[in-house]
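Undergrad: mind folding the following:
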Amino acid sequence: MDDWVEIERDERHIKRERAKARELRKTPYFKNLLQQGLCHYCKQKFPPEELTLDHIVPVARGGKSTRGNLVICCRTCNQEKKFLTPAELLLRRMAEEEDAPQE
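TA: From the prediction side, this is the model:
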């Protein structure tokens, strides 16, 4: 039995949600988060110009541009995350810890 479900990308959804994200980036709420300079994923501090807006659940995977799904993160974390969901990130980290040499 094949338990893989193919989900096609909806380009209209992606375009619409990215436009919403661009508008939300201009709001005082997100400007304040940028000024705080804290990456959502690695919890390190960065200058605002080194931070980006990221969808926790990527729009390409059905995520929406809502305040609860958008976070501020550093470019490194954003590039490492790619199109992964939070559950996939957790599984990846667990696998990396498992592969790490034990002391």
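
Undergrad: every contact and neighbour count from this point should use C-alpha atoms.
TA: OK.

Undergrad: next up, the contacts around Thr66.
TA: Going by CA atoms under 8 Å, 6 or more residues apart in numbering, Thr66 touches Ala21.

Undergrad: now the helices for this structure?
TA: Assigned by DSSP state H, the chain shows helices spanning 11-25, 28-36, 75-81, 86-99.

Undergrad: now those helices in CSV, with mean neighbour count?
TA: Compiled in CSV, these are given as follows (neighbours: other CA atoms under 10 Å):
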stretch, mean neighbour count
helix 11-25, 15
helix 28-36, 15
helix 75-81, 15
helix 86-99, 12
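
Undergrad: nearest to Arg61, out of those?
TA: helix 11-25 (9.1 Å; CA to CA).

Undergrad: on that earlier part again, quick one: closest of the helices of the chain to Ala60.
TA: Short answer: helix 11-25, nearest of these by CA to CA, at 6.1 Å.

Undergrad: now do the closest one: everything it contacts.
TA: For helix 11-25, the surrounding residues in contact (CA under 8 Å, 6+ apart) are Phe30, Lys31, Leu53, Val59, Ala60, Lys64, Ser65, Thr66, Leu70.

Undergrad: structure for this one too, so we can compare:
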Amino acid sequence: MNDPTISGGQNCAIGRREITLEDYYIPASDEHIGRERSRARDLRNSQWWKRQLAEGLCHYCRGEFRPSELTMDHVVPVVRGGFSKRGNVVPCCKDCNNQKQSMLPVEWNRYLEGLVETDGSHTTDTSS
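TA: Here you go, the predicted structure:
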């Protein structure tokens, strides 16, 4: 078994390489990104989205904000294959959205855990 995709690697404890998130997704096509951005624009104009904003809570840090201070975040980012659908978009403050960028939920949680470990001061709720 000399296939490097199956065995070996510097983090190898039992003869297999470490599996990363990149092993499980293919970056989205330009066509997918364009289509989903258009759908996101439509969704932003919906009454459902306006009700989400009216609650005034960031999905991630649970901070209270005026609706104009919240953005639409794709939990699974469009560039990572996510869709602009109700189950995948949440209101998010600009700080959390800028920090999250195109991270998947598991990556975002790891990022937050690292912040807590290094300075202990970040208050974002990682249970979402």
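
Undergrad: quick one: closest of the helices of the first structure to Met1 of the first structure.
TA: The closest of these to Met1 of the first structure is helix 86-99. By CA to CA, the value is 22.0 Å.

Undergrad: okay, that closest one sits on what stretch of the second structure?
TA: Residues 105-118 of the second structure are the counterpart of helix 86-99 of the first structure, counting by TM-score structural alignment.

Undergrad: any chance of the helices of the first structure in JSON lines, with distance to Lys45 of the first structure too?
TA: Formatted as JSON lines, the helices of the first structure follow (distance: least, CA to CA, whole Å):
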{"stretch": "helix 11-25", "distance to Lys45 of the first structure": "19"}
{"stretch": "helix 28-36", "distance to Lys45 of the first structure": "8"}
{"stretch": "helix 75-81", "distance to Lys45 of the first structure": "12"}
{"stretch": "helix 86-99", "distance to Lys45 of the first structure": "21"}
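
Undergrad: what's the closest of those helices to Phe46 of the first structure?
TA: helix 28-36 (8.5 Å).

Undergrad: which one of the contacts of helix 11-25 of the first structure sits closest to Asp99 of the first structure?
TA: Distance to Asp99 of the first structure across those (CA to CA) is lowest for Ala60, with 29.4 Å.

Undergrad: map that closest one onto the second structure.
TA: Per TM-score structural alignment, Ala60 of the first structure is aligned with Val79.

Undergrad: how many neighbouring residues does its match have?
TA: Around Val79 of the second structure there are 19 other residues, counting by other CA atoms under 10 Å.

Undergrad: neighbours of the aligned partner of Glu50 of the first structure in the second structure, how many?
TA: In the second structure, the residue paired with Glu50 of the first structure is Glu69, using TM-score structural alignment. Using other CA under 10 Å, Glu69 of the second structure has 16 other residues around it.

Undergrad: could you measure from Glu69 of the second structure over to His32 of the second structure?
TA: Note on Glu69 of the second structure: its distance to His32 of the second structure, by CA to CA, to the nearest Å, is 27 Å.
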